[in-house]
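# Pasted the sequence and its predicted model underneath.
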Amino acid sequence: MLNHETVSRLKELRLFGMVSALESQRQQTEAQALPFEDRLGLLIDTEITLRETKKCARLLARAKLKGPSACIENIDYDPKRGLDRPLLLTLANCHWVEVGQNLIITGATGSGKSWLACAYGNRLCRSGVSVRYFRVSRLLEQITIAQGDGSLPRLRAQLSKVSVLILDDWLLSPISAASAREFLELIDDRIGKSSIILTSQYPVDSWHDRIKEPTVADAILDRIIHVSHRIVITGGSMRKRKGLGN
C-alpha cells in the first residue's frame, strides 16, 4: 500500500504523473525489483511526459487552428501541387521560428494553403511553441474595435506574446491605408523575436499593389519578404478532391 502522506505531498506539489507512475509500479512485481535510481527515473519520466502532454493540449486549444487535425505527416505531395518535399520537411524542424523568420504560403483558392499553415501550427504546438490562428480580415476587425474601446495596447501585448501568428487570407481584399499602418505595427512588434505564417491567394510580387498606402506597403514587404521562407502550391483545388479547407 502506498504511503498516503507521501501521495498527498506529491499531489500538493502537483506531481500527478509521479503519483500515477508510483501506483503503477506498486502493482508491477518487475518494477519493484528495479534499483531505486531506475524506479525514480521512471517516475520522473512519467511526470515529464504528462506535463508535456498537458502543455501541448493547452497550446493547441489556444491556437484555435482552423484545421486542428492537419499534420505534417499527412501532406499530399502529388506532383501537380509542385511542393518541395525536402524544404517542407526541413521547415518542420521549426528552426526558422527560433531565429525569428517567417513562412509565406501562396496558391489558388482551395489549394490547401490554410491546411498546410495549420499543419505547421500543429507541429509547432507539439514542439512547445505558442501559436495563434487568425483570418486577416477578422484580426483587422478586432484591431479596429480595440482602437475604439481603448483596448488596443492590451491586444498588441497579447499578440506580441505569441511566438507564431498564422495570418490566413492575407490581402484577400485590398487593404486600406489605416489597416496597413496597424499591420505594420504588428510586424514591427515581432521583428527578430517571433514569427508569422502568411497565406495568400496572390503571388508575392502582386502584394504591393493591393496595399493602398505605397510607403507603408514598402515597409511591410521589406520587413516580411526578406526574412521569409516561401511555399508556392500549384495545381487544382484540394477542396474538390478531399474536402480540405483553403
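Sure, I can see it. Numbering: from 1, shown residues only.
# When you work out contacts or count neighbours from here on, use the C-alpha atoms and nothing else.
Fine.
# who does the top helix by length along the chain touch, helix- and strand-wise?
Once the chain is assigned using DSSP state H, the helix that runs over the most residues is helix 36-63. On a contact count with 3 or more CA pairs under 8 Å, 6 or more residues apart in numbering; DSSP states H and E, helix 36-63 meets helix 16-26, helix 113-126, strand 131-135.
# and Leu83, which of the three is it?
What DSSP: H, G, I helix; E, B strand; the rest coil gives for Leu83 is coil.
# now the helices for the chain?
According to DSSP H, the helices that the chain contains are 4-12, 16-26, 29-32, 36-63, 85-91, 95-98, 113-126, 136-149, 152-160, 177-188, 214-225, 238-242.
# could I get those helices as TSV with mean neighbour count and distance to Ala70?
Listed next are the helices of the chain as TSV, based on neighbours: other CA atoms under 10 Å; distance: least, CA to CA, whole Å:
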stretch	mean neighbour count	distance to Ala70
helix 4-12	12	35
helix 16-26	17	28
helix 29-32	12	38
helix 36-63	16	12
helix 85-91	13	14
helix 95-98	16	19
helix 113-126	25	5
helix 136-149	15	20
helix 152-160	14	23
helix 177-188	17	26
helix 214-225	16	25
helix 238-242	13	13
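# wait, which of these is closest to Asp168?
Smallest distance to Asp168 across the helices of the chain (CA to CA): 5.7 Å, for helix 136-149.
# Put this next to the previous one:
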Amino acid sequence: MSGRTPSRASALASASSGSANPTGKSGSMLPPCGRSTSALHALGLHGMAKAFADIEAGGDAASLGHAEWLALLLEREASLRRDKRLSKRLQYAKLRQQACVEDIDYRTPRGLDRSLLTMLVEGQWIDDHANLLICGPSGLAA
C-alpha cells in the first residue's frame, strides 16, 4: 500500500492530532476554529468549512445557539453540493447558448403569455407529474 493516497479518516486524524505541525512539537499550532475547519476540509465538507469561517469572521457566532449553528452549516454544505451538481450537469450538457427565463423579451409579438410562463417556471407541473408539450417554431421569425 505504499502508493496509496491518505484516506479522509487518516487526514482527519492528522488534522485533529496536530501531526501536521511543522515545528515537530506535540499539540497543534492552529486555534480551535482552525482545527475545526481543517477537519471539515479533511472530511470533504468544504461548504461547512467555509460557512464556519464566515460565521466566526462575521461575529455572528455568539448570537447563535448550537442547533442554529448546525442548521446553518448543513444548509451551506447542501447548497454548495447542489451548486456543484448543477454546474457539472451544465458543463456536461455543453449548451451552446447561455439562456435563462428572465431574459425573455415579451415585447416581441410572439404570443407569449407571461403568467403562463411564470407558472411553468415555478415547476408545480413537475411536482404534479403532469406532462408538458411545447409546439411551434423555435427562435424569432424574420
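Received it, and whenever you're ready, just let me know what you need. Keep in mind it's a predicted model, so treat the numbers as computed, not measured.
# With adjacent residues omitted, what lies nearest to the spatially most central residue of structure 1?
Closest residue to the average C-alpha location of structure 1: Gly121 at 3.0 Å, with CA atoms, centre = their mean. Leaving aside its sequence neighbours, Gly121 of structure 1 sits nearest to Val131 (CA to CA, 6 or more residues apart in numbering; 6.3 Å).
# show me the residues around that neighbour that make contact.
Residues near Val131 of structure 1 by CA atoms under 8 Å, 6 or more residues apart in numbering: Leu59, Leu60, Arg62, Ala63, Gly121, Leu124, Cys125, Val162, Ser163, Val164, Leu165, Ile166.
# how about the fourth one, what's its match in structure 2?
With TM-score structural alignment defining the correspondence, Ala63 of structure 1 maps onto Ala93 in structure 2.
# give me the number of residues near the counterpart of Glu102 of structure 2 in structure 1?
Residue pairing (TM-score structural alignment): Glu102 of structure 2 is matched to Glu73 of structure 1. Counted with other CA atoms under 10 Å, the neighbours of Glu73 of structure 1 add up to 10.
# Quick one: residues contacting Glu73 of structure 1.
Per CA under 8 Å, 6+ apart, neighbours of Glu73 of structure 1: none.
# ok, it to Arg85 of structure 1 distance?
11 Å (CA to CA, to the nearest Å).
# One more: Asn93 of structure 1?
13 Å.
# Then Glu52 of structure 1?
29 Å.
# Also Ile187 of structure 1?
The gap separating Ile187 of structure 1 from Arg85 of structure 1 is 29 Å, by CA to CA.
# do Arg154 of structure 1 as well
40 Å.
# Could you do Thr144 of structure 1 as well?
Thr144 of structure 1 is 39 Å from Arg85 of structure 1, by CA to CA.
# and if you look at Leu159 of structure 1?
Noted for Leu159 of structure 1: a distance of 31 Å to Arg85 of structure 1, by CA to CA.
# just Val99 of structure 1 next, same as before
Remark: distance between Val99 of structure 1 and Arg85 of structure 1 (CA to CA) = 22 Å.
# next one: Cys94 of structure 1
Look at Cys94 of structure 1 and Arg85 of structure 1: by CA to CA, they are 15 Å apart.
# what's the answer for Cys125 of structure 1, then?
Distance from Cys125 of structure 1 to Arg85 of structure 1, by CA to CA: 21 Å.
# And Thr6 of structure 1, by the same measure?
Taking CA to CA as the measure, Thr6 of structure 1 falls 51 Å from Arg85 of structure 1.
# try His229 of structure 1
Distance of His229 of structure 1 to Arg85 of structure 1, given as CA to CA: 14 Å.
# Map Ala51 of structure 2 across to structure 1 for me.
In structure 1, the residue matched to Ala51 of structure 2 (TM-score structural alignment) is Ala21.
# for the closest residue to its match other than its chain neighbours, what are its contacts?
Of all residues not flanking Ala21 of structure 1 in the chain, Leu43 sits nearest, at 5.6 Å (CA to CA, 6+ apart). Neighbour list for Leu43 of structure 1: Gly17, Met18, Ala21, Leu22 [criterion: CA under 8 Å, 6+ apart].
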